[in-house]
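J.: following is a predicted model, sequence given first.
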Amino acid sequence: MAQAASLAQLQAETSCPICLDYLQDPVTTDCGHNFCHSCILQRWEDLQGDFPCPVCLQHCPDRSLRRNTQLCHMVDVVKQLPNTEGEGKQQEEKPLCEKHHQVLSLFCEEDLELLCPQCQVSCDHQDHHLVPMEQAAACHRKRLKGSIEPLKKQLEEADMALDMQVSKSYELLHQIPKVTLLLSSHFWTIGCLTPHTASKS
């Protein structure tokens, strides 16, 4: 199990976040993320001035990229490992942007939508606050957990109140025969009191 997890991690580290295939002619940005040289250049093709990293959105001035020959050798080694094809298929199953056919890796806080890096330069989301999908998921998980805790407490309080009501209902049901007997005895006593006996007393 640990070996499979390590293999999956290696395959993830040697895959391009843009095309999801093994890195070809890998380059590294100033922020430390790796891409195929052709993929990152294609991503920045229509941009001028600002060149955001597709993963973390940090700006890369002047399209500064460093060729990573060590990572290139590492990719060649990983390709020789078993079960790499199956992992590649799993990576291809990641959701893609319907408009640009790129991996959905960003989250728009204003519109609550998943976006691909190409979407961020569109007029619809250009001025919106975008964060990496993993960061947004962690943040919203935390918010959701914070919302769930009070609801759990309210549910527990409601269950306790229901239990008390059920307990009171059972107490009342047990008291019904006693009250019925008491009322019957009381009405029987009243019925035995005739006007004649009442006048004698």
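T.: In hand now; what should we look at?

J.: switch to C-alpha atoms for all contacts and neighbour counts from now on
T.: Will do.

J.: any idea how far Met160 is from Lys153?
T.: As for Met160, its distance to Lys153 is 11 Å (criterion: C-alpha to C-alpha, to the nearest Å).

J.: now Ala137
T.: 24 Å.

J.: please apply the same query to Ser6.
T.: In terms of C-alpha to C-alpha, Ser6 sits 40 Å off from Lys153.

J.: where exactly do the helices run in this structure?
T.: Remark: helices assigned in the chain by DSSP state H are 2-13, 37-43, 69-79, 84-92, 133-192, 195-200.

J.: and the ones you listed as CSV, adding distance to Cys108 and mean neighbour count?
T.: Compiled in CSV, those are given as follows (distance: least, C-alpha to C-alpha, whole Å; neighbours: other C-alpha atoms under 10 Å):
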stretch, distance to Cys108, mean neighbour count
helix 2-13, 25, 14
helix 37-43, 19, 16
helix 69-79, 32, 14
helix 84-92, 23, 13
helix 133-192, 9, 12
helix 195-200, 90, 8
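
J.: next up, a structure to set beside the first:
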Amino acid sequence: MGGGYVCTLSPEMIQRAKEEINEDPDRRQQDIEHIRDWLKHQPHIKARMDDWTILRFLRGCKFSLERTKEKLDMFYTCKTLCPEWYKNRDPQDKKLRSILELGAFLPLPGYDNKGRKVIIIRTAAHDANTTPMDVVFKATHLIGDVLADEDEQASVTGLVQVLDLQGVTAAHGLQMSPALVKKAMIIWQVRIR
């Protein structure tokens, strides 16, 4: 979705957004403009300024303007401090493509009975002896970002992640150092919904 936001939600999802995340269609554009104006005055944040990106953050924060500002600041700070996951994300890059083709992070078609997008995370899809976790996380975040860009319903209902632990070895466990787990949890918390 480009500059101007065009709602693709069903009438039921629009009602759910009102009830569950405080979205007021009559106030939506004003809230987006408020956040965009705030972003323009934050020289340390190099953010996307399109309506859709801002709206996703507003929805993820239940339309709390202050919480949205905090989350945007933290999200873009994390991207700056974690270039190994966010820079050079060409899906045709040999290493990145090999992870994408493994299906380590699989958004399923459709939604669960609560309207949420379901994602299967195959934690042992990669060879832990040859593939660093930074490459795996770069690939999964790339898919997550595409999903966030393209699935409006998930911006209202959220996601469900199912971890498939089949084939997990000690080598996979050793890749998940406390520092890496902390970094992953912080970044996941600031991601949209």
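T.: That came through, no problem. Values in this document were obtained by computation on a predicted structure and should not be read as measured data.

J.: structural similarity score between the chains, please.
T.: Remark: TM-score between the superposed chains equals 0.24 [TM-score structural alignment, normalised by the length of structure 2]; 84 aligned residues with a C-alpha RMSD of 6.0 Å.

J.: which helices and strands does the helix or strand Ala179 of structure 2 falls within pack with?
T.: Assessed by DSSP states H and E, Ala179 of structure 2 sits inside helix 178-190. Applying 3 or more C-alpha pairs under 8 Å, 6 or more residues apart in numbering; DSSP states H and E, we find helix 178-190 of structure 2 packed against helix 65-81.

J.: which other helices and strands does the helix it packs on contact?
T.: helix 28-40, helix 51-60, helix 178-190.

J.: how about JSON lines for these, with distance to Cys78 of structure 2 added?
T.: Below are the helices and strands packed on helix 65-81 of structure 2 laid out as JSON lines (distance: least, C-alpha to C-alpha, whole Å):
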{"stretch": "helix 28-40", "distance to Cys78 of structure 2": "16"}
{"stretch": "helix 51-60", "distance to Cys78 of structure 2": "15"}
{"stretch": "helix 178-190", "distance to Cys78 of structure 2": "6"}
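
J.: compare these and give me the one nearest Glu12 of structure 2.
T.: Closest to Glu12 of structure 2 of the helices and strands packed on helix 65-81 of structure 2, according to C-alpha to C-alpha: helix 51-60, at 16.1 Å.

J.: tell me what that closest one is packed against?
T.: Judged by 3+ C-alpha pairs under 8 Å, 6+ apart, helix 51-60 of structure 2 is in contact with helix 28-40, helix 65-81, helix 152-157.

J.: thinking again about what came up before, would you mind finding the most buried of the helices and strands packed on helix 65-81 of structure 2?
T.: helix 51-60 (a mean of 23; mean count of other C-alpha atoms under 10 Å).

J.: just want the angle from it to helix 28-40.
T.: Between the axes of helix 51-60 of structure 2 and helix 28-40, defined by axes from the mean of the first three to the mean of the last three C-alpha atoms, to 10 degrees, the angle is 100 degrees.

J.: ok, back up a step: wait, which of the helices and strands packed on helix 65-81 of structure 2 is closest to Leu147 of structure 2?
T.: Leu147 of structure 2 sits nearest to helix 51-60 of all the helices and strands packed on helix 65-81 of structure 2, at 11.8 Å, using C-alpha to C-alpha.

J.: just want the angle from the closest one to helix 178-190.
T.: 100 degrees.

J.: what angle do helix 51-60 of structure 2 and helix 65-81 make?
T.: 120 degrees.

J.: that older thread, need the helices and strands packed on helix 51-60 of structure 2 in a markdown table (columns: distance to Ala179 of structure 2).
T.: A markdown table is the format used below for the helices and strands packed on helix 51-60 of structure 2 (distance: least, C-alpha to C-alpha, whole Å):
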| stretch | distance to Ala179 of structure 2 |
| --- | --- |
| helix 28-40 | 30 |
| helix 65-81 | 13 |
| helix 152-157 | 29 |
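
J.: for Ile186 of structure 2, find the nearest of these.
T.: helix 65-81 (8.2 Å).

J.: okay, buried residues for that closest one please.
T.: 65, 68-69, 71-76, 78, 80 (16 or more other C-alpha atoms under 10 Å).

J.: repeat that for stretch 149-167 of structure 2.
T.: Neighbour-count burial for stretch 149-167 of structure 2, counted by 16+ other C-alpha under 10 Å, picks out 152-160.

J.: can you list those in TSV and add distance to Lys182 of structure 2?
T.: Below are the buried residues of stretch 149-167 of structure 2 laid out as TSV (distance: C-alpha to C-alpha, whole Å):
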residue	distance to Lys182 of structure 2
Glu152	28
Gln153	29
Ala154	25
Ser155	24
Val156	26
Thr157	26
Gly158	22
Leu159	21
Val160	20
